[in-house]
Each structure stands twice: as C-alpha cells, then as structure tokens.
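Engineer: sequence and computational prediction follow.
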Amino acid sequence: MAQRNTWQRERVRDALADAQGFVSAQNLHATLRDENTGIGLATVYRALAGLAASGEADSLQSPEGEALYRACVSQVHHHHLICRSCGRTVEIEAKAVEQWAQQVASQNGFQGAEHVVDIFGLCAACAAQQDAAE
C-alpha cells in the first residue's frame, strides 16, 4: 500500500536527505522539533518506514539494535561500510557476498533468499585520530 505524499512525509524526506550518515527516528524527530515543524515522533516513524519500503531510504540496525535510516543514494541492491565513530557511510557492491548468499540458500533448500550486509568499523580518519590519541 503506497503512502500518501503529505507535507510531513516530504519534510521528513528532506530532513533525512540533509542528515549526515545514518540517523535514528528520535534524532531526526529532534531536528524537526527544533525547527518547530509540529511533526510528531509517530509520524516520523511512519514516514521513515514508508521511505525504506519504497527504496527511498536505507535502513539498518546498529550494533546496539537501534533502527537507523539514511536517504538512499543508490537504487540498486548494495551494502554499507559504516564508521562506528563518525557515521561515515560508503555504499559498496559485493558480488562475492551475493554469490555466497545464493549458494548458502540453495544448499539449504531455500529460494528467493534476501539478505542485508552492513560492515561496521572505523574510517581512515577516525582510525588515525584513535591511533594519535593512543
């Protein structure tokens, strides 16, 4: 079922596009609240879920289990490298992962398998900062 394009959904889409890296619904709501938009947290959650379902936003689960969102750059299936420190995100293709996922699914009698692969680490800049601090 398609979501209506309301001004609230458009404002959430714009705020997500302006955000750096992945953000939580709570953080996005705080930004919108600070801008006196009057958009409630439940509306932000609904809009983000709709954007993710339509492919307009990437969604992932942080290592802590929190749902995070980012305006989608690529419309094709992809994976992410995500800095645990600054949130910098790089979209990557991973043909080896695609082949492995299909092979494992097939070996176990599964068809139509889907997967999500997000790799968390430190980007070069944050790793250099950490090394300098040690």
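Structural biologist: Now that the structure is in, tell me what you want to look at.
Engineer: C-alpha only now, for contacts and for neighbours.
Structural biologist: Noted.
Engineer: ok, which stretches of this structure are helices?
Structural biologist: 7-18, 25-34, 41-53, 95-107, 124-133 (DSSP state H).
Engineer: now those as TSV including distance to Arg88 and mean neighbour count?
Structural biologist: Shown next, in TSV, are the helices of the chain (distance: least, CA to CA, whole Å; neighbours: other CA atoms under 10 Å):
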stretch	distance to Arg88	mean neighbour count
helix 7-18	14	16
helix 25-34	16	17
helix 41-53	19	18
helix 95-107	22	13
helix 124-133	10	11
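Engineer: Val73: which of those helices is closest?
Structural biologist: Ranking the helices of the chain by their distance to Val73 (criterion: CA to CA) puts helix 7-18 first, at 9.6 Å.
Engineer: dropping in the other structure now:
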Amino acid sequence: MKRNTWQREAVRTALAQREHFVSAQALHASLRDGGSSIGLATVYRALADLAEEGEADSLQQEGEALYRACTPGTHHHHLICRSCGLTVEIEANAVETWARQVAAEHGFTEAEHVVDVFGLCEACARLQSGTPRA
C-alpha cells in the first residue's frame, strides 16, 4: 500500500464526491478550480494507485481511462448511462457463473473478468422519448 499523502487524500476525496466515472484531466481541473496546487501527473499516479488497490474502478472509453470510487474488496459490475454517465454498482451472479463455465470449457482456471453494461438510465430514456420526468 502506498503512503497516504495530502495529494492522494485530495484525489480520493474528490473522486468519492462524483457519481460518475471521471477522467484524470477533469478531476485535476476540479481540484485546481477548488484552489488545490496538485499537479496533473500526481492525479494520474494517485488514480492509478487507488485503482490498483481496489479503491477505484477504471474503464476505457474512447481511448481514455476513466475512474470512479468503488466499494473496496467487493467484486461488482456497473450499469453506466451513455447519456448522463450515471453509474450503478451491481452484483451479477449469473455473469460469475457464466464466466467460470466458459473458462472451464476452454481449460482455463483462475479466470477474471470485467463487465460494464452501457445503456440509458430511466431519466435519460424519458428525455429521449419525449416523456416528462416523473
């Protein structure tokens, strides 16, 4: 585990305040807008460390790494709104069973996987269909 510095704690706190995945550049900009002197390279390092230690989830979207605070020590998947970015952590036992089965059928053991499901959240689907929000 990396040592906890004020910079790392600032990144952890800023990430925890987001409901959506965010890029290092966007998180850096918000920290700087809040008066922090933290450097972009430090934000990148802190996010990578948090992801490696299980405190943040990471995904690639349009060639860019995006990060989100997550519940450490739990294996989970995400539902991600393509429109607003709302992200919900979900358990998916059927996915776990399927992944183990497919791996075993091909002679693989110790299989790991990442599953992110992209769609439209209820609010964005209503907006796109012209139905007013409830």
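Structural biologist: Perfect, I can see it now. Note that the structure is predicted; figures quoted are calculated from it, not measured.
Engineer: need the TM-score from the superposition.
Structural biologist: Aligned and superposed, the two chains score 0.92 in TM-score terms (TM-score structural alignment, normalised by the length of structure 1); 131 aligned residues with a CA RMSD of 1.3 Å.
Engineer: picking up where we left off before, switch the helices of structure 1 over to CSV; also include distance to Ser62 of structure 1.
Structural biologist: Listed next are the helices of structure 1 as CSV, based on distance: least, CA to CA, whole Å:
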stretch, distance to Ser62 of structure 1
helix 7-18, 17
helix 25-34, 13
helix 41-53, 16
helix 95-107, 20
helix 124-133, 18
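Engineer: what's the closest of those to His77 of structure 1?
Structural biologist: Using CA to CA, the helices of structure 1 put helix 95-107 closest to His77 of structure 1, at 9.8 Å.
Engineer: what's the matching range in structure 2 for that closest one?
Structural biologist: Counting by TM-score structural alignment, helix 95-107 of structure 1 falls onto residues 93-105 of structure 2.
Engineer: thinking again about what came up before, so for His78 of structure 1, which of the helices of structure 1 sits nearest?
Structural biologist: Of the helices of structure 1, nearest to His78 of structure 1 by CA to CA is helix 95-107, at 9.7 Å.
Engineer: that closest one vs structure 2, average offset?
Structural biologist: Its matched residues in structure 2 lie on average 0.9 Å from helix 95-107 of structure 1 after superposition (mean CA distance after the TM-score superposition for structure 1).
Engineer: which residues sit against that helix?
Structural biologist: Gln111, Ala113, His115 (CA atoms under 8 Å, 6 or more residues apart in numbering).
Engineer: Glu64 of structure 1: which of the residues you listed is nearest?
Structural biologist: Nearest member of these to Glu64 of structure 1, counting by CA to CA, is His115, at 19.3 Å.
Engineer: which ones are touching the closest one?
Structural biologist: Taking CA under 8 Å, 6+ apart, one finds Ala101 in contact with His115 of structure 1.
Engineer: how close does it get to Arg13 of structure 1?
Structural biologist: Distance of His115 of structure 1 to Arg13 of structure 1, computed by CA to CA, to the nearest Å: 25 Å.
Engineer: also Gln111 of structure 1?
Structural biologist: 34 Å.
Engineer: same check on Ala53 of structure 1?
Structural biologist: 13 Å.
Engineer: one more: Gln26 of structure 1?
Structural biologist: 15 Å.
Engineer: follow-up on the earlier one: from the contacts of helix 95-107 of structure 1, which is closest to Cys83 of structure 1?
Structural biologist: Among the contacts of helix 95-107 of structure 1, and counting by CA to CA, the member closest to Cys83 of structure 1 is His115, at 20.6 Å.
Engineer: how near is the closest one to Ala128 of structure 1?
Structural biologist: From His115 of structure 1 to Ala128 of structure 1 the distance is 32 Å (CA to CA).
Engineer: nearest spatial neighbour of Asp49 of structure 2, skipping sequence neighbours?
Structural biologist: Residue nearest to Asp49 of structure 2 in three dimensions, not counting chain neighbours: Lys2, with 7.5 Å by CA to CA, 6 or more residues apart in numbering.
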